[in-house]
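J.: heads up, no residue letters with this:
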């Protein structure tokens, strides 16, 4: 990748990108097979390991977006991130013997931001099919944790009309401003609230662990207000050009959202299997040509029941996607 010309934020240097990517992948691979040293029991140490893996897959996605990787690639990797949050959730709930335990601690910035980002990216990258899975991470298996936060309920309600009323805003700074944007019927007033939200976003989230990481030795994955871009599409704001001045406004995701059309192959796969990609090592669900973004020139024909091959990838996990029958 020609990082100098395609990166989406200027703080990321080629050396920083390569170093941080290698460190993140190493962390992922280490804690996939080893428990952490933190915890009172082996089972609890494994819970922390699964949390580290999930968080680092999200960090890796942010890094690739910041570095300028293509949006179809970012879109294809979103499901991997959610897969690992689900694995963490399963381990967490098993350990605490509570199938409704929330995976995200929404009353903290550390938990709230990843949650609202994943929800927003599901909309922006045309993966609304993943939203019920994200919602389950919040709600629990029996939906006992619903209606914790007004804004999260509002975002989820655009794809699920059976969401819940809530009057609580768990992280009022800066998210109360977005709540005001959605509460107002006047589009111009809503626009003004989104503008004020963006103006305050970085400053008001100064307590987040990623804040100002571009000034340190490592840990900078990028700063992105995905929730603001998501608000633009959900509120049907047609002209967002005044937001382009904010470094952390992901403007290209708006264009992607407005122009992307899923292929008939993808729609067919979603209809049959509720997913658009299959993990390497699993069986091919239907005959045809498949490819993986984990490596170039991989398009090949698989018969139903064939095992998708695995190999070393710059992204750790290899997933295969259907590309038609011819």
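T.: Good, I have the coordinates. Since we're looking at a predicted model, the values are computed, not measured.
J.: switch to C-alpha atoms for all contacts and neighbour counts from now on
T.: OK.
J.: report the contact partners of the residue positioned nearest the centre of the chain.
T.: What sits nearest the mean C-alpha location of the chain, by C-alpha atoms, centre = their mean, is residue 118, with 3.6 Å. Applying C-alpha atoms under 8 Å, 6 or more residues apart in numbering, we find residue 118 in contact with residue 134.
J.: so how far is residue 215 from it?
T.: Distance of residue 118 to residue 215, given as C-alpha to C-alpha, to the nearest Å: 26 Å.
J.: ditto for residue 170
T.: For residue 170, the distance to residue 215 - C-alpha to C-alpha - is 29 Å.
J.: then residue 110?
T.: Where residue 215 is concerned, residue 110 sits at a distance of 20 Å (C-alpha to C-alpha).
J.: how about residue 123?
T.: Applying C-alpha to C-alpha to residue 123 and residue 215 gives a distance of 31 Å.
J.: residue 162 now?
T.: 44 Å.
J.: please apply the same query to residue 202.
T.: Distance from residue 202 to residue 215, by C-alpha to C-alpha: 14 Å.
J.: which one's more surrounded, those two?
T.: residue 202 (19 against 10; other C-alpha atoms under 10 Å).
J.: following element in sequence after the helix or strand that the more buried one is a member of, please.
T.: Residue 202 belongs to helix 187-204 when assigned by DSSP states H and E. The element immediately downstream of helix 187-204 (helix or strand, assigned by DSSP H and E) is helix 226-234.
J.: now for that following helix, which elements pack on it?
T.: On a contact count with 3 or more C-alpha pairs under 8 Å, 6 or more residues apart in numbering; DSSP states H and E, helix 226-234 meets helix 109-124, helix 187-204, helix 251-259.
J.: could I get the contacting residues of residue 49?
T.: Residue 49 neighbours (C-alpha under 8 Å, 6+ apart): 31, 32, 34, 35, 36.
J.: wait, isn't residue 9 in contact with residue 66?
T.: Yes. Using C-alpha atoms under 8 Å, residue 9 is in contact with residue 66, at 6.0 Å.
J.: let's bring in a second model and compare:
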């Protein structure tokens, strides 16, 4: 059953068909040497974006967990080839790179990291994402919270260095970050709810207002990071379970799947 509340089934089926064609065209162009050397990184990064948008559209359409898992596997493979500093990091006026991601790449990586955690991908695949952050010398407390849920012995390489007075990332994710810092689960649930209601959908996001575009670029607005936090902290999500931005099936369908798997194991299957 379709999960998105803005577009219909036909829209998402056409969206996915178009993205599949674009990905194939780009891959063929790269493999046949038709992309200028100076544009190769951009072409690979563009394809990665198409893959991430396709995953989001799959969830919006109502695709099952197994198919989503196949998609995140493909995305992680693409990340290893396409995630480069020239496409993701902030530059100053002199062209020097800072060890921080721009808002759009930050959100994309947060999506991938969150979905990878929610879908319980193997440790070796999850480690690929961690290695990329370490390679890029990125330190972000929200990233680290999710990583430590998978790898409890993980040590953060360095402290965050955001300019808290100007950082869009810190401002947008403030309530979600605070939720991860409190021991009070009731308060944490309230903060997640406030984040979904007031902050998640913001003008700086990569897909802001994309549902209004005539170019059919909308794939869905989902806060996978909120779902990851709920799962990690074991929060009560009854107060926001029907939020249009909350991907509840990635929390509850997987819980049911794990319970059934455990029951079958006890029965000897």
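T.: Received the coordinates, thanks. Source: prediction; values computed, not measured.
J.: overlay them and tell me the TM-score.
T.: With the length set by TM-score structural alignment, normalised by the length of structure 2, the two chains reach a TM-score of 0.80; 238 aligned residues with a C-alpha RMSD of 2.3 Å.
J.: rewinding a little: return the most buried member of the helices and strands packed on helix 226-234 of structure 1.
T.: helix 109-124 (a mean of 20; mean count of other C-alpha atoms under 10 Å).
J.: state the distance from residue 279 of structure 1 to residue 159 of structure 1.
T.: Going from residue 279 of structure 1 to residue 159 of structure 1 by C-alpha to C-alpha gives 26 Å.
J.: between the two, who's got more neighbours?
T.: Remark: of residue 279 of structure 1 and residue 159, residue 279 carries more neighbours, 18 against 14, as counted by other C-alpha under 10 Å.
J.: can you find the partner of the more buried one in structure 2?
T.: Matched by TM-score structural alignment, residue 279 of structure 1 corresponds to no residue in structure 2.
J.: could you list every residue that touches residue 242 of structure 2?
T.: Residue 242 of structure 2 touches residue 248, counting by C-alpha under 8 Å, 6+ apart.
J.: tell me which residue of structure 1 matches up with it.
T.: Residue 242 of structure 2 maps onto residue 245 in structure 1, by TM-score structural alignment.
J.: helix/strand/coil for its match?
T.: coil (DSSP: H, G, I helix; E, B strand; the rest coil).
J.: please enumerate the helices of the stretch 51-200 of structure 1.
T.: For the stretch 51-200 of structure 1, the helices defined by DSSP state H, counting those that start in this stretch cover 71-96, 109-124, 131-139, 150-157, 172-183, 187-204.
J.: can you find the partner of residue 118 of structure 2 in structure 1?
T.: Checking TM-score structural alignment: residue 118 of structure 2 goes with residue 124.
J.: my guess is that match meets residue 260, correct?
T.: No. Proximity of residue 124 of structure 1 to residue 260 does not meet the contact threshold set by C-alpha under 8 Å, at 9.9 Å.
J.: I'd like to know how far the match of residue 118 of structure 2 sits from residue 145 of structure 1.
T.: Applying C-alpha to C-alpha, the value for residue 124 of structure 1 to residue 145 of structure 1 is 25 Å.
J.: repeat for residue 118 of structure 1
T.: Distance from residue 118 of structure 1 to residue 145 of structure 1, counting by C-alpha to C-alpha: 18 Å.
J.: and the equivalent of residue 18 of structure 2 over in structure 1, how many neighbours?
T.: Applying TM-score structural alignment, one finds that residue 18 of structure 2 aligns to residue 23 in structure 1. Neighbour count of residue 23 of structure 1, defined by other C-alpha under 10 Å: 15.
J.: residues of the helix or strand hosting residue 23 of structure 1 that come out buried?
T.: Assigned by DSSP H and E, residue 23 of structure 1 belongs to helix 14-33. Burial within helix 14-33 of structure 1, assessed by neighbour count using 16 or more other C-alpha atoms under 10 Å, is assigned to 16, 17, 20, 21, 24, 25, 27, 28, 31.
J.: which residues does the residue nearest to residue 250 of structure 2 when sequence neighbours are not counted contact?
T.: In space, and not counting its chain neighbours, residue 250 of structure 2 is closest to residue 118: 6.3 Å by C-alpha to C-alpha, 6 or more residues apart in numbering. Residue 118 of structure 2 makes contacts with 227, 228, 231, 250, 251, as judged by C-alpha under 8 Å, 6+ apart.
J.: report how many residues lie close to the second one.
T.: Meaning residue 228 of structure 2. 25.
J.: confirm for me that it is in contact with residue 147.
T.: No. Counting by C-alpha under 8 Å, residue 228 of structure 2 stays clear of residue 147, with 10.6 Å between them.
J.: give me the residues contacting stretch 5-15 of structure 1.
T.: Taking C-alpha under 8 Å, 6+ apart as the rule, stretch 5-15 of structure 1 contacts 3, 4, 65, 66, 67, 68, 69, 214, 220, 222, 247.
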